[in-house]
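J.: got a predicted structure plus its sequence, pasted below:
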Amino acid sequence: MKIDTLVFDLGGVLIDWNPQYLYNKIIPDEQERRWFLSTICTPDWNEEQDAGRSLQEATELLVAKYPDHEAAIRAYYGRWKEMLGGPIHETVEIFRELKNQGQIKLYALTNWSAETFPVALELYDFLHWFDGRLVSGEEKVRKPFPEIYKLLIERFDIDPHHAIYVDDNIRNVLPARELGFIGIHFRTPALFREELKKLGVLS
């Protein structure tokens, strides 16, 4: 089978993003910090912004509900850049090799707020290497809902039976597999490279 397309997730695959980087500074106590990020500024809450809710609406919603934690809540997007740990260099190098080979199309499918994604575009040149990008916050639909994968296929004329999708969250890999993609659950750049070699995409 000839593979002609590879679709990258971004956070956790090409970019190191983690709210802990910011909240280690704001809430030094580990137990308190864990409680805050699992009870107030939760992953589910953040994903609503990935699906198109505005940062202001999301913030004010939590401030009204947890006024005693206003400063920490407002920091989530007010100091959002401090959650970025930088590129995952080994994966960026794989991306570079694939781009230089010029044998396959390269796309990005990311759960990301439309308001914060432009910040990443300014910081990371490699985000401009893609043949196309689909950002959930701009489309108002996010992974793992099948609609966003179907939109990716339609917009970029992808045949999923000749395409790879890679994501660090297995939850987001499964719908891609159901649509015919070769789904790779990203764990480390080294393992990712080995899987691409086995598939004949990298030498």
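T.: Sure, I can see it. Just so we're clear, the structure is a prediction, and the values are computed from it rather than from any experiment.
J.: C-alpha from now on. contacts and neighbour counts both.
T.: OK.
J.: ok, now how distant is the residue in the chain sticking out farthest from the centre from residue 161?
T.: Ranked by distance from the centre of the chain (Cα atoms, centre = their mean), the top residue is residue 68, with 30.6 Å. Applying Cα to Cα, to the nearest Å, the value for residue 68 to residue 161 is 51 Å.
J.: number of nearby residues for residue 161?
T.: Residues within reach of residue 161, counting by other Cα atoms under 10 Å, total 16.
J.: and the nearest residue to it once chain neighbours are set aside, how close does it get to residue 109?
T.: Leaving aside its sequence neighbours, residue 161 sits nearest to residue 180 (Cα to Cα, 6 or more residues apart in numbering; 5.1 Å). Residue 180 sits 16 Å away from residue 109 when distances are taken as Cα to Cα.
J.: put this beside the first:
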Amino acid sequence: MAIRAVVFDFGGVLFDWNPQHLYRKLIADEHERQWFLDTICTQAWNTEQDAGRPLAEATQVLTDQFPHHKALITAYYERWHEMLRGPLPEGVAILKALDAANMPLFGLTNWSAETFPYAQANYPFLRCFRDIVVSGELKLIKPNPAIYDASLRQVRAYLPDIKPGEVVFIDDVADNVDAAVSLGWRGIHHVSAEHTAARLRELGVGF
């Protein structure tokens, strides 16, 4: 079955996003910094915002719980753009090559609805996508099967007769890829741009 559309995850594939990029500026000691990110502003807490919780509410929850760390907690979203170091050039090169080959491209990202507009405004390569599903806008998050259903509906707005097996999903989180595969999609676990490019070619995608 030929691949007729490619769906990209963003963080770790196209974007270098990491709270460490900001907190290295705020907490000099490596162990103290890691404790803060493992204990207070955790990835699980951030995921709640990717699933639709308002940033102000999320910040208030933590500042109430950890008032002595209020300044560091508040910085997380006030200076969020400093965590987004920028594009991952090799991943973006694959995206642009597929776009130049006229492959229909779509996005499926776990991302807060409040911070995603910054990326849209500052990274023109996102215009390669025909459409993008943002978890925070839907209040659904990968690997929930419902968000893949929403993505496939989006693809079908452009390619009405496309089948799940004609879509390939690229993500750096194996569980997210497995969820897509369980729904009949083709999947690529992104561990490097070279690996992803090779897998795309194995699937018959020319670019």
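T.: Looks like it arrived, so ask away. Fair warning: this is a prediction, and the values are worked out from it, not measured in the lab.
J.: please state their TM-score.
T.: Taking TM-score structural alignment, normalised by the length of structure 1 as the basis, the two superposed chains have a TM-score of 0.97; 202 aligned residues with a Cα RMSD of 1.0 Å.
J.: residue 180 and residue 109 of structure 1 - which one has more neighbours?
T.: Between residue 180 of structure 1 and residue 109, residue 109 has the larger neighbour count (other Cα under 10 Å), namely 22 against 15.
J.: how about the more buried one, secondary structure?
T.: Local secondary structure at residue 109 of structure 1 is given as strand here, using DSSP: H, G, I helix; E, B strand; the rest coil.
J.: ok, it - contacts?
T.: Counting by Cα atoms under 8 Å, 6 or more residues apart in numbering, residue 109 of structure 1 makes contact with 7-10, 133-136, 152.
J.: cool, residue 138 of structure 1 as well?
T.: Each residue near residue 138 of structure 1 by Cα under 8 Å, 6+ apart is listed here: 51-52, 113-114.
J.: need the max-distance pair from those residues.
T.: Greatest spacing in the contacts of residue 138 of structure 1, by Cα to Cα: 51 and 114 (8.8 Å).
J.: what residues are shared contacts of those two?
T.: Shared contacts of residue 51 of structure 1 and residue 114, defined by Cα under 8 Å, 6+ apart, are found at 136-138.
J.: nearest to residue 80 of structure 1, of those residues?
T.: For these, the minimum distance to residue 80 of structure 1 (Cα to Cα) is 15.9 Å, reached by residue 137.
J.: tally of neighbours for the closest one?
T.: Neighbours of residue 137 of structure 1 (other Cα under 10 Å): 24.
J.: please apply the same query to residue 170 of structure 2.
T.: Taking other Cα under 10 Å as the definition, residue 170 of structure 2 ends up with a neighbour count of 25.
J.: kindly report the same for residue 85 of structure 2.
T.: Other residues lying near residue 85 of structure 2 total 14 when counted by other Cα under 10 Å.
J.: in what helix or strand does it lie?
T.: strand 84-87 (DSSP states H and E).
J.: residue 188 of structure 2 now?
T.: Going by DSSP H and E, residue 188 of structure 2 is part of strand 186-189.
J.: can you list the residues that contact that strand?
T.: 164-174, 177-178, 180-181, 196, 199.
J.: quick one: the nearest residue to residue 3 of structure 1 once chain neighbours are set aside and residue 150 of structure 1, what's the gap?
T.: If you skip the residues right next to it in sequence, residue 3 of structure 1 has residue 162 as its closest partner in space, 4.5 Å away by Cα to Cα, 6+ apart. From residue 162 of structure 1 across to residue 150 of structure 1, the span is 15 Å (Cα to Cα).
J.: cool, residue 1 of structure 1 as well?
T.: Noted for residue 1 of structure 1: a distance of 22 Å to residue 150 of structure 1, by Cα to Cα.
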